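In: task: produce atomic coordinates for the following.
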Amino acid sequence: MGLFENPLPYDALSTIIFLPLSGALLILLFRGERAARVMALIFSLANLALSLPLLFLFDPSLSGFQFVELREWFPGLGLKYALGIDGISLPLVLLTVLLSPICVLCSWRAIEQRVRAFMFCLLLMETSMIGVFCSLDFVLFYIFWEGMLIPMYLLIAIWGGPRKDYASLKFFIYTLVGSVFLLVAIVALYLKQGTFFIPDLLFKSYDYRFQFWVFLAFAIAFAIKVPMFPFHTWLPAAHVEAPTAGSVFLASILLKMGSYGFLRFCFGLTPEAAQKLAPIIVILSIVAIIYAGFLCLGQQDMKRLIAYSSVAHMGFVTLGLFSFKLWGLKGAMLQMLNHGVTTGALFLCVGILYERTHSRLIADNSGLGKVMPWFVAFFGLFCFSSFGFPGTNNFVGELFVLLGAFETNKVMALFVIPGPILAAAYMLRLLKRTIWKDGETSPLEDLTLREVLYLLPLAVAVIWMGFAPRGILGLMESSLRLYLEAVKGAM
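Out: The predicted structure follows:
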């Protein structure tokens, strides 16, 4: 597949990967909590600015990897330091660098203990997540994949809620099990081809038996990360106990690593196995959409409700991917971004309420329409987006996924219809009980300028992607067609 050189006079991808790591190490050298906050914000904002040339110089007509950096690492083992992005990874990189300064800002007052260590973990997470989306060598990919495990574990275990030990251990064990299966698949590919260089491994003709076992290992690893039903049980516990920034990173970026892996590796390396085993993935996706929707209806904790809604939303992503239709793939990619924006914003809103009421229970946060009008405006927009109200970003993504599903199998698609209905039911229930329900809510401070600053970009993204998704779709279409053709060629 095509590799296109970096047009910039510096190593753009290495810069945006390792700049947050540099900031994290620098934070450890300075004393003072305010200095740690300021430095984390400066480095994350600088990384956002340095990522913009990637967007402006990216050529959407090319399906191969662009801004490629390629150096020998350990030639004897076939290892390369290889980075590159295409239309699949670029939007996820941009989502990561957008949310990183937002996570710093939302933690400005919420985190009061071990601030330096907290900001260190946030920046280390940013490095690892960008590295996953940019790596073109499997060893490098695996290092970054594992690199996010420790800081995320620490975010939950140190700054989490009352059951943080249980939640962090469950997250660690599930993720570690998935990583073992991922490593098995990588080693199998190396023994087969003698290289870890991903472009040399993609779109090759492997026998079906080999594809089956590699797909199975990949699928378990990525299903845990997404997470798909029935591997989802670690997610609600992790979300409920994690600090707000941890929940935002977890929902908005970490879950996308699983769906990214399905598309990049299951489609590109094991297309025949993906095609033959797709019905299993589709059935599990539909079960996740319906099952999680019903669970959301009974939740009293706002964070737990949003966590289960993530399982349903990611079910739409995997359903769209394994519809093997261009509509479905476009919808899946849009939903990955939409979920990152909307669900991340909802967790931010719950964090804002928790700082004021010290409770995440719906019953303890009623009658907000009377005392927090600016908050209600943002929260209402994000709730409407979450259930796919027309004019918001999730509407377009879910519509495309449903079109892909109907094009593949009309009977199967009919089972998905209750999903958006359930989403509307539980989000409107949440809105009714928090905003419009009369309650004895004491006077609460409305949004501060800092809170408006980190919610506003996400609100703009919700509306912009709802009314004008063509720009985002244009970035990814050539790359999506390449992977779709790989699967269709195996049919």
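In: all contacts plus neighbour counts: C-alpha atoms, from now on.
Out: Fine.
In: buried set for stretch 231-251?
Out: 232-251 (16 or more other CA atoms under 10 Å).
In: hmm, I typed the wrong one, I wanted stretch 435-451.
Out: Ile435, Lys437, Gly439, Asp446, Leu447, Glu451.
In: and the fifth one, which of the three is it?
Out: Right, the one you point to is Leu447. coil (DSSP: H, G, I helix; E, B strand; the rest coil).
In: once you drop chain neighbours, what's closest to it?
Out: Excluding the flanking residues, the one nearest Leu447 by CA to CA, 6 or more residues apart in numbering is Phe375, at 5.9 Å.
In: against Ala332, how distant is Leu473?
Out: From Leu473 over to Ala332 the distance is 11 Å, taken as CA to CA, to the nearest Å.
In: and what of Ser168?
Out: 29 Å.
In: likewise Leu402?
Out: According to CA to CA, Leu402 stands 10 Å off from Ala332.
In: just to revisit the earlier point, what is the nearest of the buried residues of stretch 435-451 to Phe382?
Out: Closest approach between the buried residues of stretch 435-451 and Phe382, by CA to CA: Ile435, at 13.3 Å.
In: let's see this one next, to set against the first:
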Amino acid sequence: MMGWIPVALLAVPLLGALLLLLAPRTFRDVLRTYGLIFSGVTLALSLILLAAFDYGGPARMQFELDLPWIPGLGLRLHLGVDGISLPLIVLTTLLTFLCFVYLCWGGARGTSGFMSARPRALVFTLLVLEVGMIGTFLALDLLLFFVFFEIVLIPMYFLIGIWGGQGRRAASIKFILYTLLGSVVMLLGLLLVWAQTGTLDIEALSAAHGAGMPRSIQILAFVAIGIGLAVKTPMWPLHTWLPDAHTEAPTTGSVLLAGVLLKMGTYGFARIAIPVLPEGAAAVAPWLGAFAVVGIVYGALACLAQRDLKRMIAYSSVGHMGFVLLGFATLTPVGINGALFANVAHGLITGLLFFLAGAIKDRYHTSEMPVLGGGMLATMPRLGSVLTFASIASLGLPGLAGFWGEMLALFGAFQPADGLPRGLFLTYMVIGGLGAVLTAAYFLVMLSRVTHGRPRTATADPRPPDDLVPLDDHLVHEPPDERPVVSLDSPARRPAAVATLDPDDIQRHELLAWTPLVVLILLFGLWPGLLLSLTTPPVQTLLGVIS
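Out: Coordinates of the predicted model:
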């Protein structure tokens, strides 16, 4: 009866993008509210989905739509929502709307302001990106999942390549090459599943739990699909595109990349790889756990070595996604629940951290921690306090959302699924616990550099941030090789007195964009059952624990 909601979730942002494409001049004067309206309607639809969802049966697919798509190939437009996909759909629509709030109500100051290069193209890109992200979480057909999985690559490529920093071209090319190559391998795995089973229906494949597929084929298919998903996650050592992409992306690009795009990879493990290929998952799980814990420790050590705030947050995602992959590798309800919880928590917390990093860069025109000079709690107490809150949430303080996912993933490693080497997973648990300690270390070091100490007063850099220069009331990109080279230690690159830069500390648009994230981080930290009650029944079903 409510099958129209998934279609509307895709149709509204797609309609917004198409109208901009077909009538480019019509909406020129209302662009500031155009993106807000379409992303706001999409958010409202996801909240209707949340309210109408039957919480008595979260393991059952709801709001299903199953129509012929390409009848000659047996492909169907099959959409649906269960307890695994519902939180991610709401997270996607929320973060997209908050990005438009941050852009459109941010005035014309810096990278957070709406008056950026090509504003119509920016709104179009974000709306197309939202279509791909939502569609990935709704798709119940393997090929349809792949199509939506790929749709997001092009808008994110342009988001980094056009609106990014000085190294945007190299970062965007690296992003697209890594993700496209991973997707090719994943497509081969999906086609192998199709050839063996004769169906692309994810529901039917999950219910069969690998029946009819030999163990060797399952292992091969799991490795191929897993590689494609691991690139997007990203898993060490396939992560090297991520720090450059995050560092060069604009604030909205970093928020959506960390908050949603990384979750598409981990979601694929829960929706496709583990339930469809259980024998392949059991065979590869020890290796997946090994790569996960290496990523946890590597990400933490890399964070300790960073000078750039955005780059540090990017490397922290490698570590946090390591906990998610470790939870999946345990193949237990506890571990997979922890992975799914950590997915949502990471999207909220790291999205907030990248919003904060963008705000700091707007004010100081740099994100280099040694250049920032410290003392933010003294000069910008509100901004410094929110940064402290987001940091301690990310390091896993009990009572905040970041704690539960990591704790459950480690607990799942303590008692992995039958058939997995318990001694090996106990080692993974110890190494993961060490990584959690290192996570606390690098966030505390960052806070000591940025928020504590005595503030330094210097002359502000009069130029806009990154490589943007004003021209005709818009900002256009200056080629990087034409920009004068300025030493980080020169007075022009040092932060100005806060009173000169921003007497109001946190601006109204920033407060509107960040408050929902702060509230949800507290809510899920104090009441984790809200998420766990949604994910536990479908996790048991995908593992075959109950019918």
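In: after superposition, what is the TM-score?
Out: Here the TM-score for the pair of chains, by TM-score structural alignment, normalised by the length of the first structure, is 0.95; 481 aligned residues with a CA RMSD of 1.5 Å.
In: so Ser168 and Ala332 of the first structure - more neighbours on which side?
Out: Shown here are Ser168 of the first structure and Ala332; by other CA atoms under 10 Å, Ala332 has more neighbours (30 against 23).
In: the more buried one maps to what in the second structure?
Out: Under the alignment (TM-score structural alignment), Ala332 of the first structure maps onto Ala339 of the second structure.
In: wait, that match touches Phe403, no?
Out: No: using CA atoms under 8 Å, Ala339 of the second structure is not in contact with Phe403, being 11.7 Å away.
In: now check the second structure for the residue matching Thr15 of the first structure.
Out: Per TM-score structural alignment, Thr15 of the first structure is aligned with Ala8.
In: next, count neighbours for that match.
Out: Neighbours of Ala8 of the second structure (other CA under 10 Å): 16.
In: what's Ile158 of the first structure aligned with over in the second structure?
Out: Residue mapping for Ile158 of the first structure onto the second structure gives Ile162, with TM-score structural alignment as the criterion.
In: how about that match: what's its closest non-neighbour residue?
Out: Arg168 (7.3 Å).
In: who are the contact partners of that neighbour?
Out: Contacts for Arg168 of the second structure (CA atoms under 8 Å, 6 or more residues apart in numbering) come out as Ile160, Gly161, Ile162, Ala245, Glu248, Ala249.
In: those residues: which two are farthest apart?
Out: Longest span within the contacts of Arg168 of the second structure, CA to CA: Ile162 and Ala245, 12.3 Å.
In: show me where the stretch 101-250 of the second structure has helices.
Out: Using DSSP state H, counting those that start in this stretch, the helices of the stretch 101-250 of the second structure run over 119-138, 142-151, 153-163, 168-197, 202-208, 215-232, 241-248.
In: mean shift between the third one and the first structure?
Out: In other words, helix 153-163 of the second structure. When the first structure is superposed, helix 153-163 of the second structure averages 0.5 Å from its matched positions, counting by mean CA distance after the TM-score superposition for the first structure.
In: find me the equivalent region of stretch 40-58 of the first structure in the second structure.
Out: By TM-score structural alignment, stretch 40-58 of the first structure lines up with residues 35-53 in the second structure.
In: ranges for the strands of the stretch 1-150 of the first structure?
Out: 3-5, 65-74, 79-85 (DSSP state E, counting those that start in this stretch).
In: just name the most buried of those strands.
Out: Neighbour counts (mean count of other CA atoms under 10 Å) averaged over each of the strands of the stretch 1-150 of the first structure peak at strand 79-85, with a mean of 22.
In: next, the angle strand 65-74 makes with that one.
Out: Taking axes from the mean of the first three to the mean of the last three CA atoms, to 10 degrees, one finds strand 79-85 of the first structure and strand 65-74 inclined to each other by 170 degrees.
In: from Glu485 of the first structure, how far out is Val317 of the first structure?
Out: The gap separating Val317 of the first structure from Glu485 of the first structure is 19 Å, by CA to CA.
In: neighbour-wise, which of the two wins?
Out: A count of neighbours by other CA under 10 Å puts Val317 above the other of Val317 of the first structure and Glu485, at 28 against 18.
In: just give me the match in the first structure for Ile349 of the second structure.
Out: So, by TM-score structural alignment, Ile349 of the second structure is matched to Thr342.
In: measure how buried its match is and give me the count.
Out: 27.
In: right, and it touches Val460 too?
Out: No: between Thr342 of the first structure and Val460 there is no contact under CA under 8 Å: 10.9 Å.
In: okay, the buried residues of stretch 435-451 of the first structure in a markdown table with distance to Gly489 of the first structure next?
Out: Conversion of those to a markdown table gives the following (distance: CA to CA, whole Å):
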| residue | distance to Gly489 of the first structure |
| --- | --- |
| Ile435 | 52 |
| Lys437 | 55 |
| Gly439 | 60 |
| Asp446 | 56 |
| Leu447 | 53 |
| Glu451 | 49 |
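In: which among those residues gets closest to Ile198 of the first structure?
Out: Using CA to CA, these come closest to Ile198 of the first structure at Glu451, 41.0 Å.
In: what lines up against that closest one once you look at the second structure?
Out: Mapped onto the second structure by TM-score structural alignment, Glu451 of the first structure lines up with Glu510.
In: and Val248 of the first structure, what pairs with it in the second structure?
Out: Match for Val248 of the first structure (TM-score structural alignment): Val255.
In: kind regards, and thank you for your time.
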